[in-house]
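*Asks:* Can you look at this prediction? I've put the sequence above it.
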Amino acid sequence: MDKVIDEAFAAALYADGDEGLDTGASLLAAAPEADAELWRRGEELVRRAWERGWQPADVIRMVGRARDDVAHGTDRDRQTGLAAELIISETRRYGDTLPPRWRAQLAELGPQAGPKPDRFSRATAVLALYRLLLRLPAIEPVGPVPGSPLHAPPPPGHEEPRILTRIRALLAKAEATGFPEEAEALTAKAQELMARHTIDEALLASRSHAKDTPGACRIGVDAPYETAKAILLDAVATANRCRAVWNEAYGFSTVVGFESDLEAVEILHTSLLVQGTAAMTKAEAGQRAGGRKRTKTFRQAFLLAYADRLGARLAAAAEDATAEAAPDAGELLPVLAARDVAVASHAERLFPETSTTRVRGVTDYEGWVEGAAAADAVRVGAAVRGRLRG
């Protein structure tokens, strides 16, 4: 049994090309008695991914970004399903000790369904997945590995704060409504609640002398138009006193900040991206009605303008609010300043070397104008003022 798996791995995992996958899959397809040990070794590879800094959502994202291997039937859906099954199987050993962010990622995997492939096709998909897992490099860790001494289980009865549940509900309604005025009102209310939550968390930590330290999370930045999406995420992170570092090769940004601020960034970025995409689709429909066909250039220019203008509005609102709050924010401003320093230090430890990227020129004037107008329609000032006034 072990010999068959070792031979299959030697052929498929440590060599490039399709020939090795064929050889390894043939060996495994003919040895059903090796299935249990083959799965166990897959769990080991998943565990190694955790030790190299990856988390469940990161692994699924990498599998999805891998090219399709149509000739062998190892399409991304099949490999993604296998990866999800392996991740669920490996993390089952940790029980209820997984942190909330991990549990949320696992919950999004959901049940895997679909037609059952033949043994050769499944073995090929398994080997292609294992080869990808084996080659995952080490990346910056955003939390301890599950089961390690540094990994503390959540306190008994730990649940998401009710205010975050309310914020999510408000933003969901804002995204679903067809009335711009209602969407603006719902988004503004959600932002105000989010700001109050962040300030309350910061003041509570200061007054109780809690050893609150910055953390980090990863947020997917997927194609198409990933540059614009990364710029939007950076703007939202900066407005929420966080730092965002984009890893273009792996399709995510790492956001560094205090936990309450990270939650705010995730929620707000998702909502702004959904609302921006909806506005882009509506504007594009109007352009098509007028006879336009340059869909790709219009969308790229729209999202770049949307991200650029929204970032400028967030930054300006933050500066205005700081000036307004400075005379009477005796307790809050020093707390926020200290947290800013802590976040910057943690980001520099995680990413001692970063570089800037050049944004390609925008060639669609109408797309830029429409995107800027969509950003102007988003209400952001109330959120930043609320954060600084206390």
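*Replies:* Ah, there it is. Residues are numbered from 1 along each chain as shown.
*Asks:* Please make it C-alpha for all contacts and neighbour counts, starting now.
*Replies:* Noted.
*Asks:* And for residue 207, the neighbour number?
*Replies:* 10 (other Cα atoms under 10 Å).
*Asks:* Residue 83 is in contact with residue 129, isn't it?
*Replies:* Yes - applying Cα atoms under 8 Å, one finds residue 83 in contact with residue 129, separated by 7.3 Å.
*Asks:* Need the residues touching each of the two.
*Replies:* Residues touching both residue 83 and residue 129 (Cα atoms under 8 Å, 6 or more residues apart in numbering) are residue 63.
*Asks:* Residue 120: how many residues sit nearby?
*Replies:* Count around residue 120 with other Cα under 10 Å applied: 19.
*Asks:* cool, residue 332 as well?
*Replies:* Applying other Cα under 10 Å, I find that residue 332 has 20 neighbouring residues.
*Asks:* Next, work out how far apart residue 7 and residue 24 are.
*Replies:* Distance, residue 7 to residue 24, using Cα to Cα, to the nearest Å: 7 Å.
*Asks:* For the two, indicate the residue with more neighbours.
*Replies:* Neighbour count, other Cα under 10 Å: between residue 7 and residue 24, residue 24 has more, with 24 against 15.
*Asks:* my read: the more buried one touches residue 14, true?
*Replies:* No - counting by Cα under 8 Å, residue 14 is not a contact partner of residue 24; they are 11.0 Å apart.
*Asks:* Okay, buried residues for stretch 162-171 please.
*Replies:* Residues 164, 167-168, 170-171 are the ones in stretch 162-171 that count as buried (16 or more other Cα atoms under 10 Å).
*Asks:* All the helices of the stretch 51-200 of the chain, residue numbers only.
*Replies:* 56-65, 76-91, 100-109, 119-134, 162-176, 180-207 (DSSP state H, counting those that start in this stretch).
*Asks:* and of these, who's closest to residue 44?
*Replies:* helix 76-91 (8.1 Å; Cα to Cα).
*Asks:* just the angle between the closest one and helix 119-134, please?
*Replies:* 70 degrees (axes from the mean of the first three to the mean of the last three Cα atoms, to 10 degrees).
*Asks:* element containing residue 47?
*Replies:* Taking DSSP states H and E as the criterion, residue 47 maps to helix 35-51.
*Asks:* second one coming, line it up with the first:
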Amino acid sequence: MPTRRRDIRPEGHVGRFMEGSDDVLAGGRRPDGEADVSHGGRSADDLIAEALHERGGPGPDPDVWPPEAEARLAAHLHGALAEAERRGWRSADLDSYVLRMLSARHLRLLRGGRGLRGGSRTTCISGALDLLRLLRSLPRLPSLSALAAAPGADAGVDVRVLGRVRALLAKAESTEFPEEAEALSARAQQLMARHSIDRALLSARTGTGDAPSGRRVAVDNPYDGPKAALLTVVADANRCRAVWHRELGLATVLGFPADLAAVEVLFTSLLVQATAAMLHAGPRRDALGRSRTRSFRHAFLNAYAARVGERLRESAGAAVAEAGGKDLLPVLSRRDEAVRQAVDSLFPNLSKGRARTVSNHEGWAAGRAAADRASLDGLAAVAGPSRVPPGG
């Protein structure tokens, strides 16, 4: 199961959600230079505080919400975004979390407000208040900036290799034949594993190699547990570590740049393939007609992750054996240790998640079968210009 944080506690990008000058947005002062005025004996900040608590205040009613309060609300949003960045949140992390906790409408407001300009003033202010509540409750995330700034950390994957991998995975996602999809995905893993090995050997020879870095990956509902398990096995097969922040719908993946690129593209593709296979299996009901679809799909995805992890490790191991076997192991061991140290430095209080009991045997068997239809010996299926489905 994926590693989880035990104690997580709480690049800004928001545009003007209503028209106004930069002075108003930055400092809450009117364009003519006058200071904020009170409204019924309450300042703009008082009105915002009351609305945030949702009790005893006027709420975002356009008839009672003065322009000064709108300007102050924009300033509070910018301040909250700056604080989120200091707490380790990147723009992509915020996008994912806002979609998880609020809505696409709020995400459009976060990105610049253009999606809400056509809405009512009340809708605009209400959405901004929702965002401010969420931003102020953000837990602290370990900053990846120090890792990203490490010497050589920008030495990423060869774009030609990555292009070939993406092409293989695109075919795997589009094919109607599960055996072909399995073979294409296995081939993509082998390509990325061999590229990682080449990078490691070059680093060992020159002494000027890359260093561990980090990325965050969205892991959202439904079935976030099995999805996190899939990310974990993909990360492990590519010599990376995944730390799951369950409550946030995010995972932090640490490893060397080429390996991180492999994790990202493989996880995205395998999740697409697993979801397609799961939906193809259809809904399930028990003998009394009660729905068993959720437990079936949960078990299906858990089994898929388990079996895919086995297959990816087999592919990665074959690449190591082909590249040099035992002579390569000390080099890879040093890289593994560097990743472990990066994990320990960012997450000193990790706990292991416990595996959940799978209650749907049919879903487990179906998920494992979906990941186990093709033999790795079927890689020849991707070698030639044409691929014929089994029995075709």
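*Replies:* Arrived safely. The shown structure was predicted, so the numbers you read here are calculated from the model rather than taken from an experiment.
*Asks:* still on that earlier bit, now render the helices of the stretch 51-200 of structure 1 as JSON lines, adding distance to residue 270 of structure 1.
*Replies:* Shown next, in JSON lines, are the helices of the stretch 51-200 of structure 1 (distance: least, Cα to Cα, whole Å):
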{"stretch": "helix 56-65", "distance to residue 270 of structure 1": "16"}
{"stretch": "helix 76-91", "distance to residue 270 of structure 1": "23"}
{"stretch": "helix 100-109", "distance to residue 270 of structure 1": "15"}
{"stretch": "helix 119-134", "distance to residue 270 of structure 1": "28"}
{"stretch": "helix 162-176", "distance to residue 270 of structure 1": "9"}
{"stretch": "helix 180-207", "distance to residue 270 of structure 1": "12"}
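*Asks:* so what corresponds to residue 363 of structure 1 in structure 2?
*Replies:* Under the alignment (TM-score structural alignment), residue 363 of structure 1 pairs with residue 359 of structure 2.
*Asks:* For the residue nearest to that match when sequence neighbours are not counted, which residues are in contact?
*Replies:* Nearest non-adjacent residue to residue 359 of structure 2, counting by Cα to Cα, 6 or more residues apart in numbering: residue 295, 6.9 Å away. By Cα under 8 Å, 6+ apart, the residues touching residue 295 of structure 2 are 359-360, 363.
*Asks:* Return the closest of those residues with respect to residue 216 of structure 2.
*Replies:* Nearest to residue 216 of structure 2 among the contacts of residue 295 of structure 2, with distances taken as Cα to Cα, is residue 363, at 29.4 Å.
*Asks:* so where do the helices sit in the stretch 201-350 of structure 1?
*Replies:* With DSSP H, counting those that start in this stretch, the ranges of helices along the stretch 201-350 of structure 1 come out as 226-239, 259-289, 295-325, 332-350.
*Asks:* picking up where we left off before, so what corresponds to the residue nearest to residue 359 of structure 2 in structure 1?
*Replies:* Residue 295 of structure 2 maps onto residue 297 in structure 1, by TM-score structural alignment.
*Asks:* Check the gap between its match and residue 248 of structure 1 for me.
*Replies:* Taking Cα to Cα, one finds residue 297 of structure 1 at 20 Å from residue 248 of structure 1.
*Asks:* nearest residue to the aligned residue in structure 2 for residue 127 of structure 1 other than its sequence neighbours?
*Replies:* Matched by TM-score structural alignment, residue 127 of structure 1 corresponds to residue 129 in structure 2. Of all residues not flanking residue 129 of structure 2 in the chain, residue 52 sits nearest, at 6.6 Å (Cα to Cα, 6+ apart).
*Asks:* now do residue 171 of structure 1
*Replies:* residue 187 (5.8 Å).
*Asks:* just checking, the one you found touches residue 170?
*Replies:* Yes - at 6.8 Å, residue 187 of structure 1 and residue 170 qualify as touching, with contact defined as Cα under 8 Å.
*Asks:* Which position in structure 1 pairs with residue 94 of structure 2?
*Replies:* Match for residue 94 of structure 2 (TM-score structural alignment): residue 59.
*Asks:* quick revisit: could you say what helices and strands the helix holding residue 47 of structure 1 packs with?
*Replies:* helix 76-91, helix 119-134 (3 or more Cα pairs under 8 Å, 6 or more residues apart in numbering; DSSP states H and E).
*Asks:* Need the contacts of residue 295 of structure 2 in CSV (columns: secondary structure and neighbour count).
*Replies:* CSV is the format used below for the contacts of residue 295 of structure 2 (DSSP: H, G, I helix; E, B strand; the rest coil; neighbours: other Cα atoms under 10 Å):
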residue, secondary structure, neighbour count
359, coil, 12
360, coil, 17
363, helix, 27
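*Asks:* For the residues you listed, which pairs are in contact in structure 1 too?
*Replies:* Conservation of those in structure 1, assessed by both residues aligned by TM-score structural alignment, their matches' Cα atoms under 8 Å: retained contacts are 359-360, 363.
*Asks:* The counterpart of residue 307 of structure 2 in structure 1 and residue 27 of structure 1: what is the separation?
*Replies:* Residue 307 of structure 2 maps onto residue 309 in structure 1, with residues paired by TM-score structural alignment. Residue 309 of structure 1 sits 57 Å away from residue 27 of structure 1, going by Cα to Cα.
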